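Peer 1: Got a predicted model here, sequence first, then my questions.
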Amino acid sequence: MGGLTVTSSIKSFGGTLHKLSHDSTSTGTKMALNLFIPPAPPREPIKMPLLVYLSGLTCTGDNCAEKGFIQPHAVKYGIAVAYPDTSPRGAGVEGEDKDWDFGTGAGFYIDATNPPYDKNYKMYTYITKELPALLKEHYQEIDTERVSLMGHSMGGHGAMSIYLKNPGKYLSCSAFAPIANPVACPWGQKAFTGYFGPPPPTSSVESPTPSIWQQHDSTHLIKSYPQDTPMAIKIDVGTADKFYQDGQLLVENFEKAAREAKWGEAYVEVKKRDGYDHSYYFVSSFVKDHVDFHATFLLGVGQRRPDGLVVGEGAYQV
């Protein structure tokens, strides 16, 4: 398969989960990912949209594929799901394996500019350019022009910041317990200092020209998101989430910024789930709601497609 190697293929909910690896031009390392392809439709196949799931700190592309249970809901709508890794691995950068919340497993979905991380830690380019190009080349059944983003924790930050940095490129975005204001929380400050260098001066926080820190912070990005571009963001966070309680997520800061930017609940939906924590027990409990949400934008649920199919309870219901 050229640049992609299939290491294994596993039957899952009627579809197939492919475990893939390739030599990345973005990171300069070998990257692994999971790709779920739902079963073929009963009629002439149409290209299926893509949902990209971004995982959190310490995770790989395996975590959600095994514990998130997106697949049965993706099968309902005929949506392919990609589960990329969270960082380069084996880059050989000094110190990258020292801490669990920085370096290996903690790429934060940005392109580092600070040496020595600037050579390999290019996860923003990997997610936005290299990954879709690879899938377009090797999986013709996937429509890489119809893509939505979902993520958890650090991956929630990645999904939201990438969505907001690229107005109109992605059809929808959802996040579980996202790091919604990384410039203001310990996790984000540690990562951004390492990947970008020291924080911007306090006096420049409201500068017309955002600092590189602010360019990857959803709470700042939503302030300048163009009002004439569609917006669709869904967020869930558990009230018993220790990281939410300790100020790592700062979802309220994002909510406030969204309201001030005139993006109401019709565009940005935030739900606080009573008693739920930060784990995949939480993610899997509400993942159906998120897939249903994305299907509305990826497939136009309830609308008749050009090939005569009506998207309803199943992706190919007529």
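Peer 2: In hand now; what should we look at? Predicted, not measured: the structure shown is a model, and the values here were computed from it.
Peer 1: only C-alpha atoms for contact and neighbour calcs from this point on.
Peer 2: OK.
Peer 1: buried ones in stretch 233-248?
Peer 2: Buried positions in stretch 233-248, judged by neighbour count with 16 or more other C-alpha atoms under 10 Å: I233, K234, I235, D236, V237, G238, T239, D241, F243, Y244, Q248.
Peer 1: And for stretch 12-30?
Peer 2: Result for stretch 12-30 [16+ other C-alpha under 10 Å]: buried residues 12-13, 15-22, 24, 26-29.
Peer 1: closest to A40 among those?
Peer 2: Checking the buried residues of stretch 12-30 against A40 by C-alpha to C-alpha gives G15 as the nearest, at 8.2 Å.
Peer 1: pretty sure the closest one contacts F36?
Peer 2: Yes - taking contacts as C-alpha atoms under 8 Å, G15 lies within contact range of F36: 7.1 Å.
Peer 1: Would you work out how far apart the start and end of stretch 111-125 are?
Peer 2: 7 Å (C-alpha to C-alpha, to the nearest Å).
Peer 1: And the contacts of it?
Peer 2: Residues outside stretch 111-125 that contact it (C-alpha atoms under 8 Å, 6 or more residues apart in numbering) are 26-29, 86-88, 91, 93-94, 107-110, 162, 194-197.
Peer 1: The buried residues of stretch 233-248 into a markdown table, with extra columns for secondary structure and distance to L135?
Peer 2: Shown next, in a markdown table, are these (DSSP: H, G, I helix; E, B strand; the rest coil; distance: C-alpha to C-alpha, whole Å):
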| residue | secondary structure | distance to L135 |
| --- | --- | --- |
| I233 | strand | 24 |
| K234 | strand | 26 |
| I235 | strand | 27 |
| D236 | strand | 29 |
| V237 | strand | 31 |
| G238 | strand | 33 |
| T239 | coil | 37 |
| D241 | coil | 35 |
| F243 | helix | 34 |
| Y244 | helix | 35 |
| Q248 | coil | 33 |
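Peer 1: Among those, which one sits closest to Q214?
Peer 2: Among the buried residues of stretch 233-248, and counting by C-alpha to C-alpha, the member closest to Q214 is Q248, at 16.4 Å.
Peer 1: now that closest one: how far from T193?
Peer 2: From Q248 to T193 the distance is 16 Å (C-alpha to C-alpha).
Peer 1: Can you give me the buried ones in the helix ranked longest in the chain?
Peer 2: Identified as the longest helix of the chain according to DSSP state H is helix 280-298. By 16+ other C-alpha under 10 Å, the buried positions in helix 280-298 come out as 280, 282-283, 286-288, 290-298.
Peer 1: A further structure is provided below for comparison with the first:
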Amino acid sequence: MEKPTEISSSKMFGGYNKRYKHFSPTLGCSMIFSIYFPLSPPSQKIPVIFWLSGLTCTDENFITKSGAQRAASSDGIALVAPDTSPRGLNIEGEADSWDFGVGAGFYLNATEQKWKNWRMYDYVVKELPKVLSENFEQLDMSRVSISGHSMGGHGALTIYLKNPGKYKSVSAFSPITNPMNCPWGQKAFSNYLGSNKSDWEQYDATCLIRKCNKISVPILIDQGEDDKFLHDQLLPRNFEEACKSVNAPLILRLQPGYDHSYYFIATFIDDHIHHHAQALK
């Protein structure tokens, strides 16, 4: 497997934001990911939080806008932010709309032939962790948590629920919690996975939680009450009801006045970093 090439480095709160480029056999294209390395003794292995970003985003949005590095530095945690889809493949229609194709991988493995390269689930769950473990020995890939925003919140929840024991904890901001029942999800799933809705359920957190075994660490979700996507796209109450039906521990915080933006994320990100830090000890 190709060794990642460092393409930038910036010091922040004593640690470093670094960006890397590598060829992904899973996706069939070059990919970029960002890592924030906190300052730590060379002998000390660093736990990891994966951050999955939302529609139209790249690896940079979270790293440049969230301010998460302050808390990550304090808690001694590395932040890993992959991109949101394959890029540069020039598939017909890949850039026709902002909510599908480029920048909109939905963290699934597409089964429709046209979109065969859209395998962000395998990239995030399998390939990228392998790249990290083989090239960054300071990272402790046995202590990993996952978080995300919007489409990335959907990704974090579904990946966590589909891989019991792999991640110590999960959290999300404004996640798409029931994509089978919202326009964004229906558009993505029908194109990536085909028309059989039973195939969609494996990437729907509201469906997955009902089949989940006991969850020990509460799921943390922050949702802005003034988010324009709340009622037709995000549907957190559906997820909350599903959690209640199986007694899954959920902390759903509805935050008055906040919207869907990184202003909202930056306001509450420290709570999420500390939530994961407790689980990663």
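Peer 2: Looks like it arrived, so ask away. Small disclaimer: the values here were computed from a predicted structure and weren't measured.
Peer 1: show me what contacts the spatially closest residue to I10 of the first structure that is not a sequence neighbour?
Peer 2: Nearest non-adjacent residue to I10 of the first structure, counting by C-alpha to C-alpha, 6 or more residues apart in numbering: L17, 5.0 Å away. With contacts defined as C-alpha under 8 Å, 6+ apart, L17 of the first structure is in contact with S9, I10, K11, N34, L35, F36, I37.
Peer 1: Which positions in the second structure sit opposite the strand ranked longest in the first structure in the alignment?
Peer 2: Counting residues, the longest strand found in the first structure (DSSP state E) is strand 142-152. Mapped onto the second structure using TM-score structural alignment, strand 142-152 of the first structure spans residues 139-149.
Peer 1: how big's the offset between that stretch and the first structure?
Peer 2: Compared with the first structure after fitting, stretch 139-149 of the second structure has a mean deviation of 0.5 Å; criterion: mean C-alpha distance after the TM-score superposition for the first structure.
Peer 1: And for that stretch, what's in contact with it?
Peer 2: For stretch 139-149 of the second structure, using C-alpha under 8 Å, 6+ apart, the contacting residues are 45-54, 78, 129, 132-133, 153-157, 160, 166-175, 276, 280.
Peer 1: which of these are buried?
Peer 2: Neighbour counting with 16+ other C-alpha under 10 Å marks 45-54, 78, 129, 132, 153-157, 160, 166-175, 276, 280 as buried within these.
Peer 1: In the second structure, what residue spans correspond to strands?
Peer 2: Under DSSP E, the second structure gives strands at 5-12, 15-24, 29-37, 46-52, 78-82, 139-149, 170-173, 219-224, 250-255.
Peer 1: Turn the ones you listed into CSV, including distance to R70 of the second structure.
Peer 2: Shown next, in CSV, are the strands of the second structure (distance: least, C-alpha to C-alpha, whole Å):
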stretch, distance to R70 of the second structure
strand 5-12, 8
strand 15-24, 10
strand 29-37, 10
strand 46-52, 14
strand 78-82, 11
strand 139-149, 17
strand 170-173, 18
strand 219-224, 19
strand 250-255, 22
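Peer 1: so how far is K162 of the second structure from N61 of the second structure?
Peer 2: From N61 of the second structure to K162 of the second structure the distance is 26 Å (C-alpha to C-alpha).
Peer 1: gap between F286 of the first structure and A133 of the first structure?
Peer 2: As judged by C-alpha to C-alpha, F286 of the first structure and A133 of the first structure stand 30 Å apart.
Peer 1: can you check A159 of the first structure too?
Peer 2: Distance check for A159 of the first structure against A133 of the first structure: by C-alpha to C-alpha, it reads 18 Å.
Peer 1: Repeat that for V251 of the first structure.
Peer 2: Relative to A133 of the first structure, and taking C-alpha to C-alpha, V251 of the first structure is found at 32 Å.
Peer 1: same deal with Y83 of the first structure?
Peer 2: Distance, Y83 of the first structure to A133 of the first structure, using C-alpha to C-alpha: 15 Å.
Peer 1: Settle it for me: which of these two has more neighbours?
Peer 2: Between Y83 of the first structure and A133, counted using other C-alpha atoms under 10 Å, the more crowded position is Y83 (24 against 14).
Peer 1: Confirm for me that the more buried one is in contact with M31.
Peer 2: No - at 11.5 Å, Y83 of the first structure does not count as touching M31 under the criterion of C-alpha under 8 Å.
Peer 1: And A82 of the first structure? What does it align with in the second structure?
Peer 2: Using TM-score structural alignment, the equivalent of A82 of the first structure in the second structure is V80.
Peer 1: could you list every residue that touches that match?
Peer 2: Contacts of V80 of the second structure by C-alpha under 8 Å, 6+ apart are F33, S34, I35, Y36, V48, I49, F50, W51.
Peer 1: same thing but at 7 Å, please
Peer 2: Neighbour list for V80 of the second structure: S34, I35, Y36, I49, F50, W51 [criterion: C-alpha atoms under 7 Å, 6 or more residues apart in numbering].
Peer 1: Same check on I176 of the second structure?
Peer 2: Counting by C-alpha under 7 Å, 6+ apart, I176 of the second structure touches S150, M151, G153, H154, Q233, L234, L235.
Peer 1: and if you look at F297 of the first structure?
Peer 2: For F297 of the first structure, the contact set (C-alpha under 7 Å, 6+ apart) comprises L171, S172.
Peer 1: counterpart of it in the second structure?
Peer 2: Matched to the second structure by TM-score structural alignment, F297 of the first structure sits across from A279.
Peer 1: Its match and S66 of the second structure: what is the separation?
Peer 2: A279 of the second structure sits at a distance of 21 Å from S66 of the second structure (criterion: C-alpha to C-alpha).
Peer 1: again with R253 of the second structure
Peer 2: For R253 of the second structure relative to S66 of the second structure (C-alpha to C-alpha), the value is 18 Å.
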